[in-house]
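# After the sequence you'll find the predicted model.
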Amino acid sequence: MIAALAILGLLTSCATHRSPTGRDQMLLFSPQEMAQMGDQSFAQIKQKETIATDRTTNAYVRCVADGIITALGDDPAAWEVVVFDSEQVNAFALPGKHIGVYTGLLEVATSQDQLAAVVGHEVAHVLARHSNERVSRSQLSNAGLQIADIFLKGNANRDIYMAGLGLGVQVGITLPYGRTQESEADVMGTELMARAGFNPAEAVTLWHNMGEASTGNAPPQLLSTHPSHSTRIGDLKELQPQVQPLYQRARGQGITPRCKR
């Protein structure tokens, strides 16, 4: 058991890259491979979900997304932006330059700035190569569990040990890393929306709205891939002195998005 855990620890400590915030990252896949995965995933989502046809809603979401993409220094035409007609309060971005926004989100993100906070956050996940991290860590975690299973074969307590090891992998590796990624995307996304001329103070308002829209059944923060609403709001408030100058500079340069639903 100790040997299996040692091997698992060795496998999951192979950090070979740095994130945009200077954090160690383990990335096993090339940008081309991740873009291909993103293309395939987005195509499957479009087949599964209902695509919104309302022109005003599509134009509004596209306007906000274009502002974020332009702040990256990228061409908005290179990104595919799709609005899905669903009550889900959700949005995502995928490698390969894809953005999906669910109409349910627009009932919670009630302004262009709040929507920009979400889109900026999701695009930040792509910029920080978080998908690559998650896929890479999943691959190595599965390999570690397979090694442990071999070591424990014939042990009378094998099932108990494997169940405990699986929980250890989840809580000790996957979930905390998810929280780190979420916090990193909050920082990068808020900076990005500020550079795009969206008011970063509205990111705080957004998460107040998210908290009010929650069902009250959110899991404890320790076992959640997302920081709690209160933690996230506190972190975003502390971030304001850093991002407000970026916002004021953008406004001074005439970057003033006017996206209307």
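Arrived safely.

# going forward, measure contacts and count neighbours with C-alpha atoms only.
Will do.

# Please enumerate residues in contact with the strand or helix carrying Arg232?
Assigned by DSSP states H and E, Arg232 falls within helix 229-252. Residues outside helix 229-252 that contact it (C-alpha atoms under 8 Å, 6 or more residues apart in numbering) are 183, 186-187, 190-191, 194-201, 203-204, 207-208, 210-211, 256.

# another one to put next to it:
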Amino acid sequence: MKSCKLLLLSLVASMLMASCGTTSTVPITGRKHSLMVSDAEVLSLSKQEYTKFMKTAKTSTDAVNVAMVKRVGQRLANAVETYLRNNGMASEIQNFAWEFNLVQDKVANAFCMPGGKIVVYEGLLPYTQTEAGLAIVLGHEIAHAVAKHSAEQMSKKMRQQYGTQIGGSVLSAIGLGDVSGIASAVAGQYFSFRNLKYSRDNETEADHMGLIFAAMAGYNPEVAIPFWKRMAQGNGNNNDMFSDHPSDAKRIAALQQQMPEALKYYQASGAAVKATTSGSSTTSKSSKKTSSRKTTVKSKRR
């Protein structure tokens, strides 16, 4: 009798979780995933966290690099929006209010919150070296937002919450469930947009999409390989067994496989970035000085 009840609870739980979810298609890759939290809920939480972060962060005083981050970011944003319009996803554009900031921090890191709130740390610039290199990173971060990876991770936590509640209490106490309430609980207890660890699959997907976005914006995607090799030297991440990120070797191998596709987008864009083809750096003198000391710079994987 117990086994029958457990089976019934499991079936009902599956039905509840399925009924609460909406199917979303990831641009570029075409992968489908079920999301249990709405765009409005995620954007609201993201806006709150972003506002708190910017109140405490020290924005960069390097006018040249600040301008570069905004220029490269907006160029990518324009390319992404054009792609969405041309591929029947124009409604998704309303979810983005792009903002690009460079903050004072020696850690090599960047993040993009849902809604297009992008933050780059100054410590990343010695690794990117050129505008095209920066475009590879920003493309990756923007991809997380466009693919709704944050909502996907939150949905996984919510399903876990549903499972725990259903397994430990009477089903009638749950009913159809308070989705927004559970979303808030998940966000408060487990979730941080700027420190979120995505799955390896999400990271690999963001690499792929980011490479294409950079190429669409007219940045040579081939710079992705030397960029990630520089990051590998700074990270020493050679084993992905206990990591949410793919190993450096696997990441680079995957990008090399995707390069022919990216190059088609790059050629179709009709715009090559001079700084990329000449190999010259577009960062300011202050960043070049930092680059010469990059062995002391900590890098944080995104």
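That came in fine, so what should we check first? The shown structure was predicted, so the numbers you read here are calculated from the model rather than taken from an experiment.

# Any buried residues in the helix holding Arg232 of structure 1, and which?
229, 232-233, 235-236, 239-240, 243-244, 246-248, 250-251 (16 or more other C-alpha atoms under 10 Å).

# about what we covered before: now, the contacts of helix 229-252 of structure 1 that are in helices?
The helices, defined by DSSP state H, take in 183, 186-187, 190-191, 194-195, 203-204, 207-208, 210-211 from these.

# Quick check: the two most widely separated of those residues?
Greatest spatial distance among those (C-alpha to C-alpha): Arg195 and Gly211, at 26.1 Å.

# out of the two, which sits in the more crowded spot?
More crowded of Arg195 of structure 1 and Gly211, by other C-alpha atoms under 10 Å: Arg195, with 26 against 17.

# So that one is in contact with Ala71, correct?
Yes: assessed by C-alpha atoms under 8 Å, Arg195 of structure 1 is found in contact with Ala71 at 6.0 Å.

# that older thread, Provide a ChimeraX selection command restricted to the buried entries of the contacts of helix 229-252 of structure 1.
Here is the ChimeraX command that picks out the buried ones among the contacts of helix 229-252 of structure 1, judged by 16+ other C-alpha under 10 Å:
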select :183,186,187,190,191,194,195,196,197,198,199,200,201,203,204,207,208,210,211
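
# ok, back up a step: of the buried residues of helix 229-252 of structure 1, which is the nearest to Asp75 of structure 1?
For the buried residues of helix 229-252 of structure 1, the nearest to Asp75 of structure 1 is Ala250 (18.3 Å; C-alpha to C-alpha).

# so how far is Lys46 of structure 1 from the closest one?
Plainly put, Ala250 of structure 1 is 34 Å away from Lys46 of structure 1 if you go by C-alpha to C-alpha, to the nearest Å.

# Tell me where structure 1 has strands.
17-18, 24-25, 80-84, 91-94, 98-102 (DSSP state E).

# quick one: the second one aligns where in structure 2?
Residues 32-33 of structure 2 are the counterpart of strand 24-25 of structure 1, counting by TM-score structural alignment.

# how many neighbours does Glu184 of structure 1 have?
Residues lying near Glu184 of structure 1 (other C-alpha under 10 Å) number 21.

# Tell me the counterpart of Lys156 of structure 2 in structure 1.
That one, Lys156 of structure 2, aligns with Arg137 by TM-score structural alignment.

# Pull the number of nearby residues for its match.
23.

# Export the strands of structure 1 as JSON lines, with columns for mean neighbour count and distance to Ala109 of structure 1.
Below are those laid out as JSON lines (neighbours: other C-alpha atoms under 10 Å; distance: least, C-alpha to C-alpha, whole Å):
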{"stretch": "strand 17-18", "mean neighbour count": "12", "distance to Ala109 of structure 1": "32"}
{"stretch": "strand 24-25", "mean neighbour count": "17", "distance to Ala109 of structure 1": "31"}
{"stretch": "strand 80-84", "mean neighbour count": "20", "distance to Ala109 of structure 1": "14"}
{"stretch": "strand 91-94", "mean neighbour count": "21", "distance to Ala109 of structure 1": "11"}
{"stretch": "strand 98-102", "mean neighbour count": "23", "distance to Ala109 of structure 1": "11"}
